[in-house]
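Novice: Dropping the sequence and predicted coords here.
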Amino acid sequence: MFGRKKPVTGARDAAASTGPESQAPSSTGPHDRSSVPDVREYYTALGYGHIDLGSLVIGVPQGRDLNVALDPAGQPEFHVVTQVSRVIPRAFAAPKSAGQWRTMVAGMREQLEQQGADVSVVDGPWGRELVAVLPGAVFRAIGVDGNRWTAEVRVMATPELADQAAEEGREVFRHLLINRGDGPMPVREQLPLTIPDEIQQALTQARSQQAAQQQAQAYQQQMAAGQQGGANQQGGANQQGGAGQQGGARQAAQAGAQASPANPQAAAPSARAAAAPQSGGRAAPSTGGTAASSTGGTARRRDGSAMDRLRGEDDDL
């Protein structure tokens, strides 16, 4: 069922502010950052930690972990994680007129249906929410158009916890702060993030480790292909009765096996990073995860199709 877009704060809140003493907006966000006089006090009053990424400020409720991972383009994205859900907030440049979120939902729906997902569009507090049922997982996209920006959270959960995960996603979504900036940007382009130095260093290390792991995997594949080729030559030698060729093929296969690393994964150890939220009170300590977390976890790049990405996020739920 398609819902009507609900009002969202932003330019209206900013216009209503009368000065630095005005209170943070009380209506449901996401909010323009300009409408919140003191970001730290805003999240402290909620009992949240937060991380300030320049164009996007993410609140981290008590009991949640903040992880960072690399998207398929190698760019960092931040996840708010519990044992129930993984919530990925993002913000995009948008035209002055509303309607971009509607277009984004239509595009996601088409892509997921092409990959075999069972997709529906339901009515949520902000209007349209896209829900895709995948093997062993449920993906939900919640979004809304603001003042020249579109905010979104993507929520992943197992089917039996999908409803609870949706509420956790909405809780993060309603307290996002967006700083669109005044410069021109192509519509639907993701707003650039300002990454804290300690996280940037960890991501640089993770990229290096990923490159090493990819090289090791490529080498292993080449060696496997060489062994297969040697086996084919061996079979041909047997058919022709060429004992010399057979012996040569066996020697080549043995040499290839000796040259192949016994454990190519060992060439690319897992990276660990610290993603410490800035807060009036800090975010809850991490208990671990597959992305770089607030106390450490593996930063991992996710490749493959959109469905593979969605499915892959379920690893540490």
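Specialist: Arrived safely, thanks for sending.

Novice: contacts, neighbours, all on C-alpha from now
Specialist: Noted.

Novice: Please report how far residue 311 lies from residue 138.
Specialist: Remark: distance between residue 311 and residue 138 (C-alpha to C-alpha, to the nearest Å) = 9 Å.

Novice: residues touching residue 138, list them.
Specialist: Going by C-alpha atoms under 8 Å, 6 or more residues apart in numbering, residue 138 touches 131-132, 156-159, 162.

Novice: Please repeat the previous calculation with a cut-off of 6 Å.
Specialist: 132, 156-159 (C-alpha atoms under 6 Å, 6 or more residues apart in numbering).

Novice: so how far does stretch 130-142 reach from one end to the other?
Specialist: 7 Å.

Novice: cool, stretch 33-45 as well?
Specialist: Start-to-end, stretch 33-45 (C-alpha to C-alpha) is 16 Å.

Novice: And that stretch, how far out from the chain middle?
Specialist: How far stretch 33-45 lies from its chain's middle: 25 Å, per C-alpha atoms, centre = their mean, to the nearest Å.

Novice: How about stretch 113-124?
Specialist: The chain centre lies 19 Å from the centre of stretch 113-124; the measure is C-alpha atoms, centre = their mean.

Novice: Then stretch 126-134?
Specialist: 17 Å.

Novice: Stretch 28-42 too?
Specialist: Using C-alpha atoms, centre = their mean, the offset of stretch 28-42 from its chain centre is 24 Å.

Novice: Strands along the stretch 1-150 of the chain, start to end?
Specialist: Along the stretch 1-150 of the chain, counting by DSSP state E, counting those that start in this stretch, strands occupy 31-32, 49-52, 56-60, 65-70, 76-81, 86-93, 118-124, 127-134, 137-145, 149-157.

Novice: Among these, which comes closest to residue 224?
Specialist: Among these, the nearest to residue 224 by C-alpha to C-alpha is strand 65-70 (28.9 Å).

Novice: Quick one: list the elements packing against the closest one.
Specialist: strand 76-81 (3 or more C-alpha pairs under 6 Å, 6 or more residues apart in numbering; DSSP states H and E).

Novice: Name the residues that touch the strand it packs on?
Specialist: Residues external to strand 76-81 that are found in contact with it (C-alpha under 6 Å, 6+ apart): 64-70, 86-88.

Novice: Could you pick out the longest helix of this structure?
Specialist: Determined from DSSP state H, the single longest helix within the chain is helix 197-240.

Novice: between that helix and strand 76-81, what angle do the directions make?
Specialist: Helix 197-240 and strand 76-81 are oriented at 100 degrees to each other (axes from the mean of the first three to the mean of the last three C-alpha atoms, to 10 degrees).

Novice: JSON lines for the strands of the stretch 1-150 of the chain, including distance to residue 108?
Specialist: Formatted as JSON lines, the strands of the stretch 1-150 of the chain follow (distance: least, C-alpha to C-alpha, whole Å):
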{"stretch": "strand 31-32", "distance to residue 108": "24"}
{"stretch": "strand 49-52", "distance to residue 108": "28"}
{"stretch": "strand 56-60", "distance to residue 108": "22"}
{"stretch": "strand 65-70", "distance to residue 108": "20"}
{"stretch": "strand 76-81", "distance to residue 108": "19"}
{"stretch": "strand 86-93", "distance to residue 108": "15"}
{"stretch": "strand 118-124", "distance to residue 108": "9"}
{"stretch": "strand 127-134", "distance to residue 108": "8"}
{"stretch": "strand 137-145", "distance to residue 108": "9"}
{"stretch": "strand 149-157", "distance to residue 108": "11"}
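
Novice: hold the first one in mind and look at this next one:
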Amino acid sequence: MAFGRRRQEEEPAAETAEVAEVETAEVSGTGPWDAATDEIPELERIDFGSIQVPIGQGIEVQVNLEAAEVDEEGNPVGGRIVAVTVVTGESAMQLQAFAAPKRAGIWDEIRKETAQEIAENAQGQTQEAEGPFGTELHALIPAPLTEEILEQMPEEMRASIPQEVIDQGYAWQPAKFIGVDGSRWFLRAVVTGAAVEDEEQWQVLEDVFSQIVVNRGEHPMPPRELLEFTLPTEAQQAMAEADGDDDEGIDPFTRGPEISEVR
């Protein structure tokens, strides 16, 4: 599959790099798209600065905050957005975009490092597989099943969990890691929930991912640095009206309090 991205070139060090002139390649196939590409399909998207996320019926978009501090009730105070999560049905896809070198992609390295981290830190299992966007990393990660978590589950869901799983205190959570190397950027998605195995729900998330627009910006940045997210005006207003209420999203690796904006 061909992606709508510009030709990759090697990026100089952040401290001394000069911004190279943008070169737009011919576009064919689907995205994710580089913001400098001329022929990006016109869709309704939420603009988070570094990425623009398409929306549609049945899709909820959340922002994941890394709070500078929390108030007495545990609500985030200040902080920055570290990810955007798309939720549909019982599935979620967390999105992050990073700076990358111009000539060499970083997905191969990050994929291997992620597999090692899951094995060593989470005692999980991984294997590589080919998907619509190239090589993916499929993982099984042990998720805790505490009494508090079990009490929050719907009765039917809790009843479906085998007693031996409850007794061992964890269940295997499947996850799928997807990476796309662009021109001076890298886009990563972490898919959790039913879409890991359910083709219908995965198709919704695949369509969203394929129409994301990445805006790398022209300022020098070191490779792997998270591209800056900004909050749309309407989301800021919704958050103000919610008076700081937070809503947990689906995230296999906790990155801080989360606040949801539903479109």
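Specialist: Yep, it's here. Here the structure is a predicted model, which means the values were calculated and not measured.

Novice: Relative to the second structure, which residues correspond to the next helix-or-strand element following the longest helix of the first structure?
Specialist: Once helix 197-240 of the first structure ends, the next helix or strand along the chain (criterion: DSSP states H and E) is helix 243-259. Across the second structure, nothing matches helix 243-259 of the first structure (TM-score structural alignment).

Novice: Give me the buried positions along the following helix or strand past helix 243-259 of the first structure.
Specialist: Downstream of helix 243-259 of the first structure, the next assigned helix or strand under DSSP H and E is helix 306-312. By 16 or more other C-alpha atoms under 10 Å, the buried positions in helix 306-312 of the first structure come out as 307, 310-311.

Novice: Residue 240 of the first structure: which of the strands of the stretch 1-150 of the first structure is closest?
Specialist: Nearest of the strands of the stretch 1-150 of the first structure (C-alpha to C-alpha): strand 127-134, 51.5 Å.

Novice: Can you tell me the centre-most residue of the second structure?
Specialist: Geometric centre of the second structure, nearest residue: residue 95, 1.7 Å, by C-alpha atoms, centre = their mean.

Novice: ok, the residue mapped onto it from the first structure to residue 177 of the first structure distance?
Specialist: Aligned counterpart of residue 95 of the second structure in the first structure: residue 89 (TM-score structural alignment). Separation of residue 89 of the first structure from residue 177 of the first structure (C-alpha to C-alpha): 11 Å.

Novice: just to revisit the earlier point, of all the strands of the stretch 1-150 of the first structure, which lies closest to residue 249 of the first structure?
Specialist: strand 65-70 (42.7 Å).

Novice: Can you check which part of the second structure that closest one sits on?
Specialist: Going by TM-score structural alignment: strand 65-70 of the first structure matches residues 60-65.

Novice: Buried residues of the matching stretch, list them for me.
Specialist: Buried-residue list, stretch 60-65 of the second structure, by 16+ other C-alpha under 10 Å: 60-65.

Novice: between the strands of the stretch 1-150 of the first structure, which gets nearest to residue 246 of the first structure?
Specialist: Using C-alpha to C-alpha, the strands of the stretch 1-150 of the first structure put strand 65-70 closest to residue 246 of the first structure, at 47.3 Å.

Novice: counterpart of residue 47 of the second structure in the first structure?
Specialist: So residue 47 of the second structure corresponds to residue 52, using TM-score structural alignment.

Novice: Columns distance to residue 37 of the first structure on top of the buried residues of helix 306-312 of the first structure, output as TSV?
Specialist: Below are the buried residues of helix 306-312 of the first structure laid out as TSV (distance: C-alpha to C-alpha, whole Å):
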residue	distance to residue 37 of the first structure
307	40
310	36
311	39
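
Novice: And residue 114 of the second structure? What does it align with in the first structure?
Specialist: That one, residue 114 of the second structure, aligns with residue 108 by TM-score structural alignment.

Novice: What is the burial count for that match?
Specialist: 16 (other C-alpha atoms under 10 Å).

Novice: residues contacting it?
Specialist: Residue 108 of the first structure touches nothing, counting by C-alpha under 6 Å, 6+ apart.

Novice: List the residues that contact residue 175 of the second structure.
Specialist: 138-139, 191-192.

Novice: For those, pick the one with the most neighbours.
Specialist: Among those, residue 191 has the most neighbours (other C-alpha under 10 Å), with 28 neighbours.

Novice: Can you verify my assumption that that residue contacts residue 93?
Specialist: Yes. Contact criterion C-alpha atoms under 6 Å: residue 191 of the second structure and residue 93 qualify, at 4.4 Å.

Novice: quick revisit: now, which of the contacts of residue 175 of the second structure sits nearest residue 229 of the second structure?
Specialist: Once C-alpha to C-alpha is applied, the member of those that ends up nearest residue 229 of the second structure is residue 191, at 19.7 Å.

Novice: Counterpart of the closest one over in the first structure?
Specialist: That one, residue 191 of the second structure, aligns with residue 155 by TM-score structural alignment.

Novice: Give me the number of neighbouring residues for the closest residue to that match other than its chain neighbours.
Specialist: Closest residue to residue 155 of the first structure apart from its sequence neighbours, by C-alpha to C-alpha, 6 or more residues apart in numbering: residue 87 at 4.6 Å. When neighbours are counted by other C-alpha under 10 Å, residue 87 of the first structure registers 29.

Novice: residues touching residue 87 of the first structure, list them.
Specialist: Neighbours of residue 87 of the first structure in contact, by C-alpha under 6 Å, 6+ apart: 79-80, 154-155, 169.

Novice: Out of those residues, the closest to residue 8 of the first structure would be?
Specialist: Nearest to residue 8 of the first structure among the contacts of residue 87 of the first structure, with distances taken as C-alpha to C-alpha, is residue 169, at 16.7 Å.

Novice: Checking the counterpart of the closest one in the second structure next. Helix, strand or coil?
Specialist: In the second structure, the residue paired with residue 169 of the first structure according to TM-score structural alignment is residue 205. Three-state assignment for residue 205 of the second structure (DSSP: H, G, I helix; E, B strand; the rest coil): helix.

Novice: What sits closest to residue 205 of the second structure if chain neighbours are left out?
Specialist: Per C-alpha to C-alpha, 6+ apart, closest to residue 205 of the second structure is residue 93, 7.0 Å.
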